[in-house]
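Below: sequence and its predicted model.
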Amino acid sequence: MSDAFSTRVLNVASGSGETVVDLTRKCEDFLREVAAGRDGLLNVFVPHATAGVAIIETGSGSDDDLLAALHTLLPADDRWQHRHGSPGHGRDHVVPAFVPPHATLPVIAGRLELGTWQSVCLVDTNISNVNRQVRLTFLG
């Protein structure tokens, strides 16, 4: 495989509750190993129908605000056509339309170029799927 393209799959235990998991450090660790000071792009992809990737501030309540907003927009009740799983699980399948399952981010001189308060996060509202995979791909 070319040095210009590197990929890794992270296994993330997202737990049995709705959550926002900060992946920024794992993204930075990956880039330290593979980017070697080069410019390029980092793609973060979640291969799941009920999770997404958000670039958001964490630790100040914004992550909880995001989950609350998703509850307001997409209540976990019996209105959904998709009905298997836990009550209201159909809304989990709509979440990726609002929080997409991917993000592509600039890498400059081997470092992730995020704004001061930005973090790369897995957003998981599916309480029945406690283990997730996240694919990191560097192209540079």
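That came through fine.

Going by C-alpha atoms from here, please, whenever you check contacts or count neighbours.
Fine.

Checking residue 33 next. Helix, strand or coil?
Secondary structure, DSSP: H, G, I helix; E, B strand; the rest coil: residue 33 is helix.

Just give me the neighbour total for it.
Neighbour count for residue 33, taken as other Cα atoms under 10 Å: 11.

Residue 48 now?
15.

Check what contacts stretch 121-132 and list those residues.
11-24, 46, 48, 50-56, 67, 85-86, 89, 92, 95, 99 (Cα atoms under 8 Å, 6 or more residues apart in numbering).

try 6 Å
Stretch 121-132 has contacts (Cα atoms under 6 Å, 6 or more residues apart in numbering) with 11-23, 51-54, 92.

got it, and stretch 84-96?
49, 50, 52, 74, 76, 77, 78, 80, 82, 83, 126.

Can you select the buried ones from those residues in PyMOL?
Buried members of the contacts of stretch 84-96 can be picked out in PyMOL with the line below, counting by 16 or more other Cα atoms under 10 Å:
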select buried, resi 50+52+74+76+80+126
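
Is it possible to get the contacts of stretch 84-96 out as TSV so that each row also shows secondary structure and distance to residue 114?
Output for the contacts of stretch 84-96, formatted as TSV (DSSP: H, G, I helix; E, B strand; the rest coil; distance: Cα to Cα, whole Å):
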residue	secondary structure	distance to residue 114
49	coil	26
50	coil	25
52	strand	18
74	coil	29
76	coil	32
77	coil	36
78	coil	39
80	coil	36
82	coil	36
83	coil	38
126	coil	27
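
Please compare the first structure with the one that follows:
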Amino acid sequence: MRQAAQTLSLQTPGPGLHEITREVVAWTAAQGMTTGLLTLFCRHTSASLTIQENADPDVRRDLEDWVAAVAPESAAYRHQDEGPDDMPAHLRSVLTGVQLSVPLIGGRLALGTWQGIYLFEHRRRPHRREVALHLLGD
């Protein structure tokens, strides 16, 4: 049993689903393992991770709209330290989560045909985000 760990540093242009599948797949392949489990962890409270369809961009837009409707910007929140998008970003992160696990089978991540890995930026302005990767396997 071996393990490997790395932190991906990503620059987001602003809110939305930003696909990171290529970076994650490339790093995983470079580890030379054939069977295992990859854990991804977003090191932030106002961004999150999700696995979602990567074929039709309307899926991403609909998800972004839905999350914004469920946790809208509002002056009613007590926590507004960094502006009106601050607390909604925390709520949106709770909805989608900050950790993912993806099996490694036959040297490949076991993602479905239309699945991609996304960093979901919930703040309006660009941010530097970190995603920790940990691969355990053979």
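Received it, and whenever you're ready, just let me know what you need. What you see is a predicted model; the values in this text were computed from it and never measured.

Can you tell me which of the contacts of stretch 121-132 of the first structure are buried?
14-15, 18-23, 51-54, 92.

Checking whatever residue of the first structure lines up with residue 22 of the second structure next. Helix, strand or coil?
Aligning on TM-score structural alignment places residue 22 of the second structure opposite residue 25 in the first structure. Taken by three-state DSSP, the conformation at residue 25 of the first structure corresponds to helix.

Return the residues in contact with residue 25 of the first structure.
Residue 25 of the first structure neighbours (Cα under 6 Å, 6+ apart): none.

let's see 10 Å
Neighbour list for residue 25 of the first structure: 31, 119, 120 [criterion: Cα atoms under 10 Å, 6 or more residues apart in numbering].

Look through the second structure and tell me its longest helix.
Assignment by DSSP state H gives helix 57-70 as the longest helix of the second structure.

And the contacts of it?
Counting by Cα under 10 Å, 6+ apart, residues outside helix 57-70 of the second structure touching it are 15-18, 52-54, 72, 88-89, 91-93, 95-96, 118, 120-122.

As a check, name the ranges of all strands in the second structure.
2-12, 16-19, 36-42, 47-53, 99-105, 108-109, 115-121, 127-137 (DSSP state E).

Dump the ones you listed into a markdown table; add distance to residue 60 of the second structure as well.
Below are these laid out as a markdown table (distance: least, Cα to Cα, whole Å):
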| stretch | distance to residue 60 of the second structure |
| --- | --- |
| strand 2-12 | 15 |
| strand 16-19 | 6 |
| strand 36-42 | 19 |
| strand 47-53 | 8 |
| strand 99-105 | 18 |
| strand 108-109 | 21 |
| strand 115-121 | 10 |
| strand 127-137 | 19 |
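
What about the equivalent of residue 97 of the first structure over in the second structure, how many residues nearby?
Alignment note (TM-score structural alignment): residue 97 of the first structure maps to residue 94 of the second structure. Residue 94 of the second structure has 14 neighbouring residues, counting by other Cα under 10 Å.

Please identify which pair of the buried ones among the contacts of stretch 121-132 of the first structure lies farthest apart.
23 and 92 (20.4 Å; Cα to Cα).

Show me which of the contacts of stretch 84-96 of the first structure is closest to residue 38 of the first structure.
residue 52 (27.2 Å).

how close does the closest one sit to residue 131 of the first structure?
14 Å (Cα to Cα, to the nearest Å).

Please apply the same query to residue 78 of the first structure.
25 Å.

Tell me which residue of the second structure matches up with residue 113 of the first structure.
Counting by TM-score structural alignment, the partner of residue 113 of the first structure is residue 110.
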